[in-house]
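Chemist: how would this look folded up:
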Amino acid sequence: MDKVNILLIDDQPAKLLSYEVILEELGENLIKANSPHEALNLLLKTDNVAVVLIDVVMPQIDGFQLAAMIREHPRFQKLAMIFVSAVQIADTDHLRGYEIGAVDYVAVPVVPEVLRAKVRVFIELYRKTRQLEALNADLEARVAARTAELEAQTEQFRRSEQRRSIALTAGEMGSWEVDVASGNIEWDEGPYRIFDVDRASFTPTVERVEAMMHPDDREKNSLATVVASGQDRFQLEFRIIRPSGEVRWCYGAGVIARDGDGTAVRVIGVTVDITERKRAEERQLVLAREVDHRAKNMLAVVLSVLRLTKAKSTPDFVSTVEGRIHALAATHNLLSATRWQGASLGQIVEEELAPYRTDHRERIEAGGPAAMLLPATAQAVALALHELATNAAKYGALSTEGGHLRLVWTIDDKALVLEWTETGGPDAAEPTSLGFGLSIVRSSIEAQFRGGVLYDWRPGGLHVRLSIPRAQIVGASAAEKPAPAAAREAGSKRGGSLAGRRLLMVEDEVLVGMMARKILEELGATVLGPYGRLADGIAAAKSERFDGALLDFNLAGELADPLADLLVARGVPFVFITGYQRDSIDRRYANIPVLSKPLEADSLERVLVSLLEPPRRRAIEA
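Modeler: Next comes the predicted model:
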């Protein structure tokens, strides 16, 4: 089978490169154009072009204008065109694109599998259309020699083929044809299914179909209104009411055939049930509002931590704030994994105690029944446990060689009770006033949830009893003990663990890049960047010498896949730094380390040292 040509049009070389990487496995010829002028020249010189990929936003001439210019040429009136857009496209722009002749839209960041699937469909449609044209040419030659009776059958066949072609273009959902004079409608199986009526008992007419439209949509979408508009093509969205009373959303598109006087004779089109799409849009709107709400709440919490944290020096302040933010971030990750339904108490406990298990594994005991905490409760408990653990490491049982920490919890009909017991450490003398950390524990449990906090200052260590109303628990079951997390590497290697290393950093968040660069330079590394754009990162990767790299997975709306693939191909070790969950990253990068934002200095150091240390890798030469 001969290869077809796919024309890629974009003024940004980096995007063209990413499209080329995504589509090369289709095995077709890929032609690239950096400007509308170059694209038009290539179209005129090239035959067998099946699909055109057009960037909506380009200088001088945008994608819509270029598509209109292409459509004006007789050779390209049926050419499949897909718009690629990195900005939100309004409904009017969608309508404008479809009127020009666009067949689909693809949003940035591009999902490789989706883009390949869309292009593959139109390539197959192109080939089948060419085959159909050849068959039609042969059929017309035969029809010319046939009798008048066969000519009538040929006309019926032509109309059937026209309806089928439109239905295929619209998604193969349901096609129809209206005789304007009589008001009779011919349906295929699709509309019967969409309207949920029986072919044997329901005869479609304009009057009957319009009677099933929602009253608020009926007049503006009636056949009379569409015909009177003077347009030859139309697209509509409307609601219908099924015989059962169920309301469904539909999309309708069609063409109006007129006689020599301009009078509408026939209307041919398709109807698609878009109810699920409308529901998805509604869910997306609700989700956007919820994300905005949660983001503002989290920012408020972070701001409060910053305002209320006190320290004797700047390094102490940074360390304290970093620990508290990390506690919130760890709980946020647990909640994200359950889509904010709740977080496991056992996992929260393990997250907060994991940093101390390296040096104190045998001296820390924790366990209790499985319990899923509500989101707000999970965050408060995580912060409270973080403060207690920090206090134990600085002043309590974990600050001495012989100290022991035991954390157990129980659940009864009224409450979840956590018992924090330190033994073998310094005597715990009751202070005249609680410090900020222990004040957080009391405030988060008592004020926020009407729970109870009891401090018992004992010889050998502090005992704390936290009581949380059972209403704050999503579920409780048999006993669980949190599985030990991988022990963190003991001791910091700050001051030279990355000495002599050259690291490429590609990160579009300025503050995150600055913080990461500062940490890496403190570890002795030389940092190239940070580069904020994918194209700049790729250029640096091709021209600079470096030992490893740090990549943000999403760079101003562009996925870092092309750069990651380049590094993998050249054997350069790298790590992703991202706010996404691990399962949001392509599976082909399953072996690449992922660090979640906000970055933790110790974790960053540990991952990079493990990635770069023996056998020592030679610096990659461009």
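Chemist: C-alpha only now, for contacts and for neighbours.
Modeler: Noted.
Chemist: can you give me the offset of the strand ranked longest in the chain from its chain's centre?
Modeler: Of all the segments assigned as strand in the chain under DSSP state E, the longest by residue count is strand 247-258. Remark: strand 247-258 is offset 32 Å from the chain centroid, using Cα atoms, centre = their mean, to the nearest Å.
Chemist: swap in stretch 245-255?
Modeler: Distance of stretch 245-255 from its chain centroid, counting by Cα atoms, centre = their mean, is 29 Å.
Chemist: next one: stretch 388-401
Modeler: 41 Å.
Chemist: Pull out the buried positions in stretch 182-192.
Modeler: For stretch 182-192, burial by neighbour count (16 or more other Cα atoms under 10 Å) applies to 184, 185, 187, 188, 190, 191, 192.
Chemist: With stretch 131-142 instead?
Modeler: Buried positions in stretch 131-142, judged by neighbour count with 16+ other Cα under 10 Å: none.
Chemist: what helices or strands is the longest strand of the chain leaning on?
Modeler: Where contact means 3 or more Cα pairs under 8 Å, 6 or more residues apart in numbering; DSSP states H and E, strand 247-258 is packed against strand 233-241, strand 264-273, helix 275-308.
Chemist: Mean neighbour count, those: which tops it?
Modeler: Greatest average neighbour count among those goes to strand 264-273 (a mean of 21), per mean count of other Cα atoms under 10 Å.
Chemist: how about this one, so we can line them up?
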Amino acid sequence: MDHEKVNILLVDDQPAKLLAYEVILKDLGENLVIASSGREALEVLLKTEIAVILVDVCMPELDGFELAAMIREHPRFQKTAMIFISAIQVSDIDRLRGYEMGAVDYVPVPVVPEVLRAKVKVFAELYRKTRELERLNQDLEDRVRARTAELENSTAKLRESEERRSMAIAAGKMGSWDWDWITGDWMWDEGQYRIFGVRPESFQVNPANVQALLHPDDVDQLRRAMAEFNKGARAYETEFRIVRPDGDVRWCVGTAAVTGDDSGRVVRVSGVTVDITERKRAEERQNLLAREVDHRAKNALALAQSIVRLTRADEVKAYVNAVEGRINALARVHTILSLSSWQGAELSKLIDEELAPYSLGGQIKLAGSEVQLLPATAQTLALALHELFTNSAKYGALSTRSGRLAIGWQVEDELLTLIWEESGGPLVRPPKTRGFGTRSLLASVESQLGGQAQFDWRAEGLLCRLEVPLVRKTAATTAPGKFEASSSAELQRASG
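Modeler: Down below sits the predicted model:
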């Protein structure tokens, strides 16, 4: 059987004896290394890995005992096998000394070749097996270290993955659960408890308790989904609502998957729950906004259509100016309402917007506190103010530099009272007929807003009193599409 050769060191100061040892040990098939003195043997040991040392006890300079002591002092050679050869009869004390120096055996002279070969062979084989075992142990340790490192790396990745999953679940308002179909045992993670608004230490997860947290309208839907598993379904996804113990209703989307045994029987159901309440609310807000935008657009278009259709003028230019002025008034109030996200508009801003086209200096005096108007009220009142400013600029106090206009308003018991008082302008005569502007103003204030509009055509200037309810249930509950219809109808009646 082929095996790796080991080195055997032969130490003796007599060449003839060294040659004899070589002849005796040649048949072992090992590497024989020669050293003719103790010092030469030490040099060989430092350069070569030696399995067995065969050393003569009686040598000049360093005898066998002294060489053995020096060899044993080196950590590398503390276990190297040494066989002493002695040409003199050694006593038990000498043997004891040799053993103390690290010798493993004695061979007397004359040497019996078979005995020497047997002894050297045993220790050479022992050395070989020892080295093989060390290599195997080293290989095993390397593999253990590699496997340990692999497991540690795998564990670290698993821990990191779990941390990422936990972070994702926390950030994404997610929870996971597991249901043993056979025993009925449930397992919820922290996210699942958080979504349902309960605490692990006080809430027992079982079908009855879980069902008690489901919205009554969604219980049958989930029960049917679970029943499908017995019919072969392997996964489902559905939206449902839960009612937390504090009464908060949450929208969730749930996904579940089945684990079956070899026969296909359901043994476990696992799933994930995601809280989508914010998404649902955003969708509701978006739908409401879409309906509101549609309503506002239709309302504005209906008003613009009515203005275009019902405006009267003797000349094309006058007609265009009248239409543009009224549509611009609508556009201005629309901008104000858009800036407030259609929450309302301040009366003073409506007046300022209508004043903007005129360079009147100190002709106008305003007095009143801040009043927030609802969108519908703001639109209607903006058109009414536009008509008053337009008529005043054409025929009233604002048509001359000497004219003065005072606008004052106050609120009492949710009723806005606005006084428009002109003075210092041209002589005023009561009109024989009411124009479109006056009639549309009356129609919008009285019919649309449920208020009153009173005109006093005094000689020194117009005095107009508008009373507008700030809260009107009929207006607040008007369905989309009705406001524009009523606006158009009122303007049509105003046109006479």
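Chemist: And the TM-score between these chains?
Modeler: Here the TM-score for the pair of chains, by TM-score structural alignment, normalised by the length of structure 2, is 0.56; 327 aligned residues with a Cα RMSD of 3.8 Å.
Chemist: about what we covered before: between which two of the buried residues of stretch 182-192 of structure 1 is the distance greatest?
Modeler: Maximum pairwise distance among these (Cα to Cα): 16.9 Å, between 184 and 190.
Chemist: any idea how far residue 168 of structure 1 is from residue 100 of structure 1?
Modeler: Noted for residue 100 of structure 1: a distance of 18 Å to residue 168 of structure 1, by Cα to Cα, to the nearest Å.
Chemist: and if you look at residue 105 of structure 1?
Modeler: 17 Å.
Chemist: So these two - more neighbours on which side?
Modeler: A direct count of neighbours by other Cα atoms under 10 Å for residue 105 of structure 1 and residue 168 places residue 105 higher, at 19 against 14.
Chemist: quick one: secondary structure of the spatially closest residue to the more buried one that is not a sequence neighbour?
Modeler: Leaving aside its sequence neighbours, residue 105 of structure 1 sits nearest to residue 83 (Cα to Cα, 6 or more residues apart in numbering; 4.8 Å). Following DSSP: H, G, I helix; E, B strand; the rest coil, residue 83 of structure 1 is assigned to strand.
Chemist: Secondary structure class of residue 184 of structure 2, three-state.
Modeler: Here residue 184 of structure 2 is recorded as coil under three-state DSSP.
Chemist: Excluding covalently adjacent residues, which one is nearest to it?
Modeler: Spatial nearest neighbour of residue 184 of structure 2, excluding adjacent residues (Cα to Cα, 6+ apart): residue 206 at 7.8 Å.
Chemist: Does residue 368 of structure 2 touch residue 408 like I think?
Modeler: Yes: Residue 368 of structure 2 is within contact range of residue 408, at 5.5 Å (criterion: Cα atoms under 8 Å).
Chemist: So these two - more neighbours on which side?
Modeler: When neighbours are counted by other Cα under 10 Å, residue 368 of structure 2 and residue 408 differ, and residue 408 comes out ahead with 16 against 13.
Chemist: give me the number of residues near the residue mapped onto residue 354 of structure 1 from structure 2?
Modeler: In structure 2, residue 354 of structure 1 lines up with residue 356, judged by TM-score structural alignment. Residues near residue 356 of structure 2, counting by other Cα under 10 Å, number 9.
Chemist: residues in contact with the residue sitting nearest the centre point of structure 2?
Modeler: By Cα atoms, centre = their mean, structure 2 has its centre lying nearest to residue 171, at 4.5 Å. Neighbour list for residue 171 of structure 2: empty [criterion: Cα atoms under 8 Å, 6 or more residues apart in numbering].
Chemist: Distance-wise, check the closest residue to residue 453 of structure 2 other than its chain neighbours relative to residue 354 of structure 2.
Modeler: The shortest distance from residue 453 of structure 2 to any non-neighbouring residue, by Cα to Cα, 6+ apart, is to residue 466 (4.6 Å). Distance, residue 466 of structure 2 to residue 354 of structure 2, using Cα to Cα: 17 Å.
Chemist: What about residue 40 of structure 1, how many residues nearby?
Modeler: Neighbours of residue 40 of structure 1 under the rule other Cα under 10 Å: 15.
Chemist: ok, the buried residues of stretch 182-192 of structure 1 vs residue 131 of structure 1, which is closest?
Modeler: Closest approach to residue 131 of structure 1 among those (Cα to Cα): residue 188, at 24.1 Å.
Chemist: That closest one and residue 203 of structure 1, how far apart?
Modeler: In terms of Cα to Cα, residue 188 of structure 1 sits 12 Å off from residue 203 of structure 1.
Chemist: and residue 340 of structure 1, what pairs with it in structure 2?
Modeler: The equivalent of residue 340 of structure 1 in structure 2 is residue 342 (alignment by TM-score structural alignment).
Chemist: So what's the residue count around that match?
Modeler: 17.
Chemist: didn't it look like it was pressed against residue 375?
Modeler: Yes: between residue 342 of structure 2 and residue 375 there is a contact under Cα under 8 Å: 6.3 Å.
Chemist: ranges for the strands of the stretch 101-250 of structure 2?
Modeler: Counting by DSSP state E, counting those that start in this stretch, the stretch 101-250 of structure 2 has strands at residues 103-108, 174-180, 186-188, 235-243, 249-260.
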